[in-house]
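Novice: Take this sequence and fold it.
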Amino acid sequence: MTDSIGVAVIDGHTLTRYGLANLVGSAADIRIVGECGSAAEAAGLVAATEPDVVVLDVALPDGDGMRVARELRDRYPHLGIVLLTSDTEDDVLFRALETGVSAFVCKTAPNAEVLAAIRHAAVAAESFTATGLALALGRRATLHAGLVLSPREREVLFLLADGLSVPAIARSMYVSPSTAKTYVARLYEKLGACNRAQAIMAGLRLGLIEQHLSAPAA
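Specialist: Below you'll find the model as predicted:
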């Protein structure tokens, strides 16, 4: 049928692609137009098949599925993009939301949920949906409400996110290196982090540095 939803599948697991093909085959309004198993093939597949929706694995054998999703979104603003994942941690969900995909679905989700995500992506490509999103947002709000950073600690978090070293942070804040180390240590303790990367991830998860990272440079 000409008005059915054309779906391209990008997943490194042959069995997953086979399962999706069988699932889609059970729906009269959806059809598979192409498939591939790697990030390297993704752009060519989408250009050749012109799907309405791409179903994409987060963890591809040769690359980051979310990076592929971001590139596809930049190139095709109205393309429906459904991300499949085995990792349902809040961090991954929020990263998917920020990537601009249409839907985020766990690989263990019921068949009806996968089909619903494809249909949603076909008609509302720029609107994000995910089971558990409201709960994840609630958890983030609760954590954020219970965490109070001092102005100095917030400044340190921003500087860490900008890639500054401890000596550079000390110079930027006009304090001694030992004082800067103390600020960093206190920040790590509050965020439950052991290093810069963990602190930045915690800051992103809690919504503490999203505006800072997205703000244009002065």
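
Novice: hey, let's count contacts and neighbours off CA atoms from now on
Specialist: Noted.

Novice: Checking my notes, residue 82 in a strand, right?
Specialist: Yes - counting by DSSP: H, G, I helix; E, B strand; the rest coil, residue 82 is located in a strand.

Novice: pretty sure it contacts residue 106?
Specialist: No - assessed by Cα atoms under 8 Å, residue 82 is found out of contact with residue 106, at 10.4 Å.

Novice: Sequence B follows; please return its structure for comparison with A:
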Amino acid sequence: MTAPVPTTVRVVLVDDQPLVRAALRMVITDAPDLEVVAEAGTGAEAVGLAGSVHPDVVVMDIRMPGMDGIEATRLITSGSGNAHVIVLTTFDDDDYVYGALRAGASGFLVKDMALDDILAAIRVVAAGDGLIAPGVTRRLIKEFADRPASSPPRREVAGITDREREVLTLVGSGLSNSEIAAELCISVATAKTYVTRLLSKLDARDRVQLVIIAYESGLVATAR
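Specialist: A predicted model of the protein is given here:
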């Protein structure tokens, strides 16, 4: 049974710069449906808080002393809680983003994003959807997929039907459910059903993880 979307989204802010946390806290607490329940300055603190305050979303900086945001993300998303992680980054952090997504992050925020986009990203991830489009996530994932030096070994995708493989390819290209439906001449509800099946069969947390799987298996490079 799928857990309901929380009425008030509980957020943990993780950044080693207090001013960054203060700015984000001001933005988030102004939204009636979002609540900052804790803050951390290190990755280790973030992991501890995720286990004690049970947030819905963790906004995670990548570059921190000691345990970095990638390792903290991996530990949080592999734990028993239901917290989703959004990576907090700058454009010069590109080399870290792919690793963070593979560690289980559901998307990321750029530190100079518009305030409304930051709030929207938190809501999207809290609802269980990966932050793929519109914007920088789709572009960065494609950029990493196009870099031979940073591409991971080819991943085999087994146990899915030909149609599910086709849907996975389109998800990997950043298409929404409605765009997949139009591409395949099926209903939006049917497209959503296929995506749900893929999430289950491939043990993926959200659509961002399906995108990673599509690239790692070579489906996107061979299709679009």
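
Novice: Superposed, what's their TM-score?
Specialist: Here the TM-score for the pair of chains, by TM-score structural alignment, normalised by the length of the first structure, is 0.61; 152 aligned residues with a Cα RMSD of 2.7 Å.

Novice: So which of residue 82 and residue 106 of the first structure has more stuff around it?
Specialist: More crowded of residue 82 of the first structure and residue 106, by other Cα atoms under 10 Å: residue 82, with 31 against 17.

Novice: Would you indicate which residues of the helix or strand harbouring residue 139 of the first structure are buried?
Specialist: Element membership for residue 139 of the first structure (DSSP states H and E) is helix 133-146. Across helix 133-146 of the first structure, burial judged by 16 or more other Cα atoms under 10 Å covers 133, 136, 140, 144.

Novice: Now do the helix or strand just after it: everything it contacts.
Specialist: Scanning forward in sequence from helix 133-146 of the first structure by DSSP H and E, the next helix or strand is helix 151-161. Helix 151-161 of the first structure is contacted from outside by 169, 183-184, 186-187, 196, 199-200, 203, 209, 212-213, using Cα atoms under 8 Å, 6 or more residues apart in numbering.

Novice: Which stretch of the second structure lines up against helix 151-161 of the first structure?
Specialist: Using TM-score structural alignment, helix 151-161 of the first structure corresponds to no residues of the second structure.

Novice: ok now stretch 96-108 of the second structure, how far from the chain's centre?
Specialist: How far stretch 96-108 of the second structure lies from its chain's middle: 7 Å, per Cα atoms, centre = their mean, to the nearest Å.

Novice: Touching it from outside, list them.
Specialist: With contacts defined as Cα under 8 Å, 6+ apart, stretch 96-108 of the second structure is touched by 62, 69-71, 73-74, 77-78, 84-89, 125, 129-132, 137, 140-141, 144, 205-209, 212.

Novice: What ranges does the first structure have for its helices?
Specialist: 14-25, 39-49, 65-75, 90-99, 111-123, 133-146, 151-161, 166-173, 177-191, 196-205, 210-214 (DSSP state H).

Novice: Need those helices in a markdown table (columns: distance to residue 3 of the first structure).
Specialist: Listed next are those as a markdown table, based on distance: least, Cα to Cα, whole Å:
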| stretch | distance to residue 3 of the first structure |
| --- | --- |
| helix 14-25 | 15 |
| helix 39-49 | 15 |
| helix 65-75 | 23 |
| helix 90-99 | 28 |
| helix 111-123 | 11 |
| helix 133-146 | 30 |
| helix 151-161 | 47 |
| helix 166-173 | 58 |
| helix 177-191 | 50 |
| helix 196-205 | 40 |
| helix 210-214 | 39 |
